[in-house]
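Peer 1: could you look at this predicted model? Sequence included:
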Amino acid sequence: MGTEREGKRRNKREGKGEKEKEREMRMKKEEAKEEEEEEREKEKEKEKEKEKEKEKEKEKEEKENGF
């Protein structure tokens, strides 16, 4: 009976380990998604700044050509 009890305890411990592993994997996936989102946002900001620069250059050219 003692060995059976030990086996049950071991199984419980291993089961907890599996749950922890699953939780860690989920956390890693969520972190990866968040990082991916942040990268996308940074890219969008860069594109917006590029567009602003283009508009400024256009305005400069128009002023130079207009006057």
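Peer 2: Noted; the coordinates are in hand.
Peer 1: only C-alpha atoms for contact and neighbour calcs from this point on.
Peer 2: Will do.
Peer 1: Lys63: neighbour count?
Peer 2: The number of residues packed near Lys63 is 10, by other CA atoms under 10 Å.
Peer 1: tell me how far it lies from Lys8.
Peer 2: Separation of Lys63 from Lys8 (CA to CA, to the nearest Å): 82 Å.
Peer 1: ok, Lys60 next?
Peer 2: Distance check for Lys60 against Lys8: by CA to CA, it reads 78 Å.
Peer 1: also this one, for the comparison:
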Amino acid sequence: MQIGDINVVESLINTEIRLAVLERAFDFVMRNNYSLTKPSQQDIEDFRKEALKDLQTRYPNMGIKAK
């Protein structure tokens, strides 16, 4: 679905991926609050992969792929 120059579906999916990554990063920090351990770059990449997999499961007919 296109509105002006905005691909609404793509924007929505990108937003959901970013939100899912943020949620996982937040959960990680909360679980490790006692030491204020921050997620590594590998952790963030794993979060992204997990978020993408979740969206692919949620929207199996959309052909969602990582960029």
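Peer 2: The structure has been received and is ready for your questions. In this text the structure is predicted, and so the values were computed from the model without any measurement.
Peer 1: what's the TM between chain one and chain two?
Peer 2: Once superposed, chain against chain, the TM-score is 0.42 (TM-score structural alignment, normalised by the length of the first structure); 33 aligned residues with a CA RMSD of 2.2 Å.
Peer 1: pretty sure Arg48 of the second structure contacts Ile17?
Peer 2: Yes: counting by CA atoms under 8 Å, Arg48 of the second structure touches Ile17, with 7.3 Å between them.
Peer 1: which elements pack onto the helix or strand containing Glu23 of the second structure?
Peer 2: With secondary structure defined by DSSP states H and E, Glu23 of the second structure is part of helix 8-31. Other elements packing on helix 8-31 of the second structure under the criterion 3 or more CA pairs under 8 Å, 6 or more residues apart in numbering; DSSP states H and E are helix 41-58.
Peer 1: could you list the buried residues of the helix it packs on?
Peer 2: By neighbour count, and taking 16 or more other CA atoms under 10 Å as the criterion, the buried residues in helix 41-58 of the second structure are 44, 47-48, 50-53, 55.
Peer 1: what is that helix packed up against?
Peer 2: In terms of contacts (3+ CA pairs under 8 Å, 6+ apart), helix 41-58 of the second structure is packed against helix 8-31.
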